[in-house]
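Colleague: what follows is a predicted protein model with its sequence.
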Amino acid sequence: MDRWLAVGLTNPEGEYGGTRHNIGADVIRALAARQSTDLKPHKAQALVADTWDRPGGTPLTLAVPFGYMNNSGGPVQQLVRFYKMPTERVIVVADELDLEPGVLKLKRGGTSGHNGFRDVKNKLGADDYIRLRFGIGRPPGQMPGAKYVLGRFSTSERAEVIDVAVEEAADTILRIVGDGFDAAQNRLHTT
């Protein structure tokens, strides 16, 4: 069976863990915990775990790149080469300012102006990977976007909206792998 790769974009966890910008990594970590697997350092400059979408099902590799969001493409490219897989089987999860907190959207290719997605697209040299955009909302008032994305969710927002959406995003990744992109997109965008 053909392997899938799900990558959560992030900044270094030690300094930026729990921030809005690291929500992609939160999704991958939640999925790894659900699959009872540990992410371990890999030569592709990422934390990686090999698992399945379900017992005996389709191979699924989970990854969280080391380094900074805007340089995520290199580790993704290295993993695609390591596993000798087509780019259309790559799912990349990252934060999205233009969606309300907790709203999820799926799309093939593109960048939405997001530097992490842009670097992945450039390094892959392809525009057929899958983007799972995780809404974090717009900054309040005149707060700069950079400051907002590096801030943390409030305790109530995290508990009532974000943690629920993290699990929904993990479900969506498994749905893509098990049922295909179109079925997952239809289900996500019509519920």
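Modeller: Happy to help now that I have it.

Colleague: drop to CA atoms for contacts and neighbour counts, all remaining ones
Modeller: Noted.

Colleague: now do the buried residues in the top helix by length along the chain.
Modeller: Longest among the helix segments of the chain by residue count, using DSSP state H, is helix 163-179. Buried residues in helix 163-179, counted by 16 or more other C-alpha atoms under 10 Å: 163, 165-178.

Colleague: from residue 117, how far off is the residue positioned nearest the centre of the chain?
Modeller: The centroid of the chain falls nearest to residue 93 when counting by C-alpha atoms, centre = their mean (1.8 Å). Distance, residue 93 to residue 117, by C-alpha to C-alpha, to the nearest Å: 9 Å.

Colleague: who touches both of these two?
Modeller: By the contact definition C-alpha atoms under 8 Å, 6 or more residues apart in numbering, residue 93 and residue 117 are jointly contacted by residue 131.

Colleague: can you map out the strands along this protein?
Modeller: With strands called from DSSP state E, the chain shows them at 4-8, 40-42, 46-52, 59-65, 90-96, 104-108, 130-135.

Colleague: now do the third one: distance to the chain's middle.
Modeller: Per C-alpha atoms, centre = their mean, to the nearest Å, the displacement of strand 46-52 from the mean C-alpha position of its chain is 13 Å.

Colleague: give the other helices and strands that that strand contacts.
Modeller: Strand 46-52 sits against strand 40-42, strand 59-65, with contacts defined as 3 or more C-alpha pairs under 8 Å, 6 or more residues apart in numbering; DSSP states H and E.

Colleague: this is the comparison structure:
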Amino acid sequence: MKLIVGLGNPGERYAQTRHNVGWLVVDELARRAGASWRRDGEAETAEVRFGPAPGEKVLLVKPQTFMNASGKAVWPLVGFYKLEGEQLLIVQDDLDSPFGLLKFRLGGRHGGQNGVRDLIARLGHDRFPRLKIGISRPPPGRDPADWVLSKWRDEERSTLNELVRLGADAAECWAARGLAEAQQLYNGTDLRPPPPAPTPPPPGPELAPPQDTQD
């Protein structure tokens, strides 16, 4: 048994905000498997299997607490199923990564992500892998707390849809084949458009050919 937890806030108000990208990934995993969500304590859960038959049993989790209390929803499930940290994957938004980038990381500090902060506090350790999905820093002068709760812009939708699809692929790979292989396959994922090619300098003035002179 493994757990894949998508971090987010409950309620329609937050459904399409940057902070809820973890929910989008686990919703995509449930959709692919044809699994239904059910209430399970302070969370909604859906049971799926990944990998060759019979497959690895995985419980998808959407905490129904608000982000700052994510651990309150998750730690009872970890205790009930007697899971080690390596059997728990947290799918989270990441302010410090550019939008379009995703990467796995094992352990480490919370980096200001309050859901991860609460998980570390309640579990008593940080030894669990995270799938970090970049949402970029806010524009200058905008409060990060306001930014993470803002809606995706229309021009971001195509990249977001692809990022969620790849995030679901990456989480499924982790469940079926382990962290090392998932890191090898997906830590280079970067959907940012390439920078524009440098503009060549304008041509200089055309020089007249030298004139032959005779004595």
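Modeller: Perfect, I can see it now. All values derive from a computational prediction rather than experimental measurement.

Colleague: so what number do they get for TM-score?
Modeller: Remark: TM-score between the superposed chains equals 0.93 [TM-score structural alignment, normalised by the length of structure 1]; 187 aligned residues with a C-alpha RMSD of 1.2 Å.

Colleague: returning to that earlier point: quick one: average offset of the longest helix of structure 1 versus structure 2, please.
Modeller: On superposition with structure 2, the average gap between helix 163-179 of structure 1 and its aligned counterparts reaches 0.8 Å (mean C-alpha distance after the TM-score superposition for structure 1).

Colleague: okay, that helix sits on what stretch of structure 2?
Modeller: Mapping helix 163-179 of structure 1 onto structure 2 (TM-score structural alignment) gives residues 161-177.

Colleague: so what's the gap between the matching stretch and the chain middle?
Modeller: With C-alpha atoms, centre = their mean, you get 9 Å for stretch 161-177 of structure 2.

Colleague: what of stretch 129-137 of structure 2?
Modeller: Mean-position distance between stretch 129-137 of structure 2 and its chain equals 5 Å (C-alpha atoms, centre = their mean).

Colleague: residue range for stretch 133-145 of structure 2 in structure 1?
Modeller: Mapping stretch 133-145 of structure 2 onto structure 1 (TM-score structural alignment) gives residues 134-146.

Colleague: pull out the buried positions in that stretch.
Modeller: For stretch 134-146 of structure 1, a neighbour-count test (16+ other C-alpha under 10 Å) marks 134-138 as buried.

Colleague: please work out how many residues are found near the aligned partner of residue 63 of structure 1 in structure 2.
Modeller: Residue pairing (TM-score structural alignment): residue 63 of structure 1 is matched to residue 61 of structure 2. For residue 61 of structure 2, the tally of surrounding residues (other C-alpha atoms under 10 Å) stands at 28.

Colleague: how far away is residue 61 of structure 2 from residue 152 of structure 2?
Modeller: The value you get for residue 61 of structure 2 to residue 152 of structure 2, if C-alpha to C-alpha is used, is 23 Å.

Colleague: what do you get for residue 64 of structure 2?
Modeller: Computed as C-alpha to C-alpha, the residue 64 of structure 2 to residue 152 of structure 2 distance reads 21 Å.

Colleague: those two: which has the busier surroundings?
Modeller: Taking other C-alpha under 10 Å, residue 64 of structure 2 and residue 152 do not tie; residue 64 has more neighbours (22 against 14).

Colleague: for residue 56 of structure 1, see how far away the nearest residue in space to residue 88 of structure 1 that is not next to it in sequence is.
Modeller: Spatial nearest neighbour of residue 88 of structure 1, excluding adjacent residues (C-alpha to C-alpha, 6 or more residues apart in numbering): residue 129 at 4.6 Å. Distance, residue 129 of structure 1 to residue 56 of structure 1, by C-alpha to C-alpha: 25 Å.

Colleague: nothing else from me, thank you.
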